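Participant: Below: sequence and its predicted model.
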Amino acid sequence: MTTKIGITGAAGRMGRTLIEAIAASSDDLQLAAAIEHPESSLLGADAGELAGLGKNGVVVVASLDAVISNIDVLIDFTVPAATIANVQACAEQGIGIVIGTTGFTAEQQAIIDTAAMKTAICKASNFSTGVNVCFKLLDMAARVLGDDVDIEVYEAHHRHKVDAPSGTALSMGQVVADALDRDLDKVAVYGREGQTGARERETIGFATVRAGDIVGDHTVTFAAEGERVEITHKASSRMSFGRGAVRAAGWLKAQNAGLYDMQDVLGLK
């Protein structure tokens, strides 16, 4: 049975990637709606042409309300405020939603949690299959290496990314902290400057780079005396995220109300 997918932020970099990913997917996944903000100059454009694929007959519209009855699942990689509004609209209609947006406040996350009681939601900091494999490897490494190593998380993204550290970096830190039974809020160190003193073993450090057109690099280092283990993922194209999100949309249609992540989609839990 065909899964009809809607995309918000359809004219943006990730939106166009998602359109392309749907076009390259199996026949049971179909682009059914493309949404942009009301002030966009691209309203009325053909979504296929925006993605460089030629016309597909899906016209970019300014409102989710105008097309929500035509879709089974919405994919949202926009900004927190817009995503929250879309989550609430989808929950009211029982429409599934795949969330790739990051940077939510605690209050916004609570809204998502409540909406998941009404509809199926898949929320992940990163939809890349490779990154999600890294999450499993990080859990294993942390449990084996334990408190005998210093742990640092490095991430780099393009100059336009507005939140830091990245949601993926924070998720990596959370995986490690959970494996070691640490409270990330208490042990995270976000950057260092000046006379910081000797490093405390239990801390988990984060370093952030914003430059050029870097799609996304993440490395977690487990450093001991005489050796270190590094688990790295480097994305060279947004298509890795797009393929994963589209895969999640197809999977989500068959799920009951609840809050899921990409680990659920891939069967890694």
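Facilitator: Received the coordinates, thanks. Remember, predicted model here, so these are calculated numbers, not experimental data.
Participant: use CA for all of it now, contacts and neighbours both
Facilitator: Will do.
Participant: remind me, longest helix of the protein?
Facilitator: helix 129-145 (DSSP state H).
Participant: Figure out how far that one is from the centre of its chain.
Facilitator: Relative to the chain's own centre, helix 129-145 is displaced by 17 Å; criterion: Cα atoms, centre = their mean, to the nearest Å.
Participant: again, but for stretch 146-154
Facilitator: On Cα atoms, centre = their mean, the centre of stretch 146-154 falls 24 Å from the chain's centre.
Participant: Could you do stretch 74-89 as well?
Facilitator: On Cα atoms, centre = their mean, the centre of stretch 74-89 falls 13 Å from that of its chain.
Participant: want to compare, so here's the second one:
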Amino acid sequence: MTATSSTPRLRIAVAGASGRMGRMLVEAIQNSKDCMLSAALDLPGSPALGTDAAAFLGQNSGALIESDLHSALSKADFLIDFTRPEGTLEHLAVCAELGVKVVIGTTGFSDAQKAQIAAYAQKTAIMLAPNMSVGVNVTLKLLEMAAKALDTGYDIEIVEAHHKHKVDAPSGTAIKMGEVIAEAQGTKLEDRAVYERFGHTGERKENTIGFATVRGGDIVGDHTVLFAGTGERIEITHKSSSRATYAEGSLRAVRFLATQAQGQFDMFDVLNLRA
């Protein structure tokens, strides 16, 4: 979508606007020709409240960071949210009330919380994905293809690494990788996942999907899926060097939601990878 004199720019609100991901989103919106930052949210008590959301760029966006949900969201047609599950659901309730469409990059939702999101999707359009990166989602498609071809005789391990500040493990992306693989093989991840190994574990059980987690430094996000067979190994890896890829993917999701009235979608829908 290209903005013209007759095409209004997409009005976007950003949750957690003064955080690391929030700032990447603000910068991506500021650099976009068809999007505009119309509102910015942060927690009550944040020292950033009342300041321009793009001040860190030396720019004036006209959107002051605020904590009043109704006030902020009434100025937007879309919300991009990379916060925490409880906060996202609070934001989503107001978005459903106001008809604001939502791009959710938050991870760590429980099954009950996912059910709440699905209920809200009956009132507005929601794009929920554990990773907005175009490359990661193409990787998921490759994993789907590999899992179908390597459905017997291969042990599957998923290794992920993130920065030391990440609070959930395994990452939402790693879990999504496991879900994609399990579904491609006609199974469910909850029946196959092994999240911990310690002490005398015995031999590896057949058909399990193992997870390993690394946390340290400022690693943005590395994911490797290993298919280990007899005499060969296939490794499919994606490495992120910047959160900018998540921000650009989020804007692609916004453009997709602009054509949807309601319903729940993911990045496979956005990137037309469903076929």
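Facilitator: Right, received. Where do you want to start? All values reported here derive from a predicted model rather than from experimental measurement.
Participant: ok so, going back, which strands or helices does the longest helix of the first structure pack on?
Facilitator: In terms of contacts (3 or more Cα pairs under 8 Å, 6 or more residues apart in numbering; DSSP states H and E), helix 129-145 of the first structure is packed against helix 167-179, strand 227-235.
Participant: Which of these sits closest to residue 59 of the first structure?
Facilitator: Nearest to residue 59 of the first structure, of all those, is strand 227-235, at 30.0 Å by Cα to Cα.
Participant: What residues in the second structure pair up with that closest one?
Facilitator: Aligned by TM-score structural alignment, strand 227-235 of the first structure corresponds to residues 232-240 of the second structure.
Participant: for stretch 92-102 of the first structure, same thing?
Facilitator: Going by TM-score structural alignment: stretch 92-102 of the first structure matches residues 97-107.
Participant: what does that stretch contact?
Facilitator: 73-74, 76-85, 88, 92, 95, 123-132, 168, 171-172, 250, 253-254, 257 (Cα atoms under 8 Å, 6 or more residues apart in numbering).
Participant: what's the residue lying closest to residue 248 of the second structure once chain neighbours are set aside in contact with, if anything?
Facilitator: Leaving aside its chain neighbours, residue 248 of the second structure sits nearest to residue 28 (6.6 Å; criterion: Cα to Cα, 6 or more residues apart in numbering). By Cα under 8 Å, 6+ apart, the contact list for residue 28 of the second structure reads 244, 247, 248.
Participant: and the alignment partner in the second structure of residue 115 of the first structure, how far is that from residue 41 of the second structure?
Facilitator: Taking TM-score structural alignment, the alignment pairs residue 115 of the first structure with residue 120 from the second structure. Distance, residue 120 of the second structure to residue 41 of the second structure, by Cα to Cα, to the nearest Å: 20 Å.
Participant: the more surrounded of these two?
Facilitator: Using other Cα atoms under 10 Å as the criterion, residue 120 of the second structure and residue 41 rank with residue 41 on top: 29 against 22.
Participant: Check whether that one really touches residue 63, as I assumed.
Facilitator: No: between residue 41 of the second structure and residue 63 there is no contact, the gap being 9.6 Å when judged by Cα atoms under 8 Å.
Participant: Pull the number of nearby residues for residue 187 of the second structure.
Facilitator: Residue 187 of the second structure has 14 neighbours, counted by other Cα under 10 Å.
Participant: Over to the one 3 residues further on?
Facilitator: The criterion is other Cα under 10 Å. On that basis, residue 190 of the second structure has 12 neighbouring residues.
Participant: cool, residue 214 of the second structure as well?
Facilitator: With other Cα under 10 Å as criterion, residue 214 of the second structure counts 14.
Participant: and the aligned partner of it in the first structure, which of the three is it?
Facilitator: Matched by TM-score structural alignment, residue 214 of the second structure corresponds to residue 209 in the first structure. What DSSP: H, G, I helix; E, B strand; the rest coil gives for residue 209 of the first structure is strand.
Participant: how about the strands of the stretch 51-200 of the first structure, start to end?
Facilitator: In the stretch 51-200 of the first structure, the strands defined using DSSP state E, counting those that start in this stretch lie at 60-61, 73-76, 96-99, 120-123, 150-157, 188-190.
Participant: can you put those in TSV and add mean neighbour count?
Facilitator: Listed next are the strands of the stretch 51-200 of the first structure as TSV, based on neighbours: other Cα atoms under 10 Å:
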stretch	mean neighbour count
strand 60-61	24
strand 73-76	28
strand 96-99	28
strand 120-123	26
strand 150-157	22
strand 188-190	16
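Participant: For residue 233 of the first structure, find the nearest of those strands.
Facilitator: Between the strands of the stretch 51-200 of the first structure, strand 150-157 lies closest to residue 233 of the first structure; by Cα to Cα that is 9.7 Å.
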